[in-house]
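Q: missing the sequence, but the structure's below:
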């Protein structure tokens, strides 16, 4: 294996950690926008702006994993198929929670309601990210998938 091939393989694990860090940061910025103390209507508008960026990024990350990364891992590591199914179930649950948050923000729900939605997403997202990293980082260091990691996991 050449040094370039090894770097490309390790890039998958590094990229996953990097994307998770960016999504955690985007969620924190969204939560800070809500907690800013602005009037409820202004908070809802600001949350919609931040939520749109965060929600789209998280959704695209999960869709890329479901569409390209997980099938490649499942083929190379059939013993991980149950893990991949659980991660896909998490993706579905998070998508549902994001939909509820977007609906609540669009209908100008009270700040406390919006905060509860964000807390729920944060809790599931963090649990999901930690589980995914525990289960897949080592595998990602040896994954040979002929596509740039950022195209699957999300842009830098």
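A: Yes, it's here. Bear in mind that the values here come from a model prediction, so they are computed numbers and not experimental data.
Q: C-alpha from now on. contacts and neighbour counts both.
A: OK.
Q: For stretch 103-111, which outside residues touch it?
A: Stretch 103-111 has contacts (CA atoms under 8 Å, 6 or more residues apart in numbering) with 34, 40, 41, 43, 44, 45, 47, 48, 113, 114.
Q: The structure to be compared is supplied as follows:
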């Protein structure tokens, strides 16, 4: 294996950390948009803009993992199947919460309700990221997966 190939293999753990960091930053920007709004209409417009980016990025990340990363991990590490099913379940739950957030924004829900939806997404997202990192970072350091980062971890 060449140095370049080794660097790509080892880089998956770093790529995952970077994607998670960017998603955390996008969540913070979205939270800030909610805090800075002066009324329900202002909050909804700002959140609509920020949520589209944040929600699309988080959805894309999870779709990439489900479609490309998790099958590659399972093929190399069958013993991780229960962990991967738990992570996929989290993805489904987070997608549902994002849908509820989008619906609340679309109907111009009051800021308190939007805040509640956003904090629910944030809590599950953070718990999911920490579990995923604890379970998979070591595996990702040796995973042989030849694919573009956006295909594997989403377009961030």
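A: Arrived safely. Quick caveat, the model's predicted, so the values are computed rather than measured.
Q: Spit out the contact partners of residue 47 of structure 1.
A: 30, 33, 34, 105.
Q: does the last one count as helix, strand or coil?
A: For residue 105 of structure 1, the reduced secondary structure class is helix; criterion used: DSSP: H, G, I helix; E, B strand; the rest coil.
Q: residues in contact with the residue positioned nearest the centre of structure 2?
A: Per CA atoms, centre = their mean, the C-alpha nearest to the average position across structure 2 is that of residue 58, at 3.7 Å. Listed by CA under 8 Å, 6+ apart, the contact set of residue 58 of structure 2 reads 23, 154.
Q: circling back: ok, so of the contacts of stretch 103-111 of structure 1, who is nearest residue 132 of structure 1?
A: Distance to residue 132 of structure 1, by CA to CA, is smallest for residue 114 among the contacts of stretch 103-111 of structure 1, at 26.6 Å.
Q: What residues does that closest one make contact with?
A: So residue 114 of structure 1 contacts 34, 101, 104, 105 (CA under 8 Å, 6+ apart).
Q: helix or strand for residue 126 of structure 1, which one?
A: Using DSSP states H and E, the element containing residue 126 of structure 1 is helix 111-140.
Q: so the longest helix anywhere in structure 1 versus helix 111-140, what angle?
A: In structure 1, taking DSSP state H as the definition, the longest helix is helix 3-34. Using axes from the mean of the first three to the mean of the last three CA atoms, to 10 degrees, one finds that helix 3-34 of structure 1 and helix 111-140 are set 170 degrees apart in direction.
Q: May I see the buried residues of helix 3-34 of structure 1?
A: Using 16 or more other CA atoms under 10 Å as the test for burial, helix 3-34 of structure 1 gives 8-13, 15-20, 22-24, 26-27, 29-31, 33-34.
Q: same check, this time on stretch 91-108 of structure 2
A: 91, 94, 95, 97, 98, 100, 101, 102, 104, 105, 108.
Q: Nearest to residue 129 of structure 2, out of these: which one, please.
A: Out of these, the member with the shortest distance to residue 129 of structure 2 (by CA to CA) is residue 91, at 10.6 Å.
Q: these two touch, right, that closest one and residue 61?
A: No: if you go by CA atoms under 8 Å, residue 91 of structure 2 and residue 61 don't touch, sitting 9.6 Å apart.
Q: Many thanks, have a good one.
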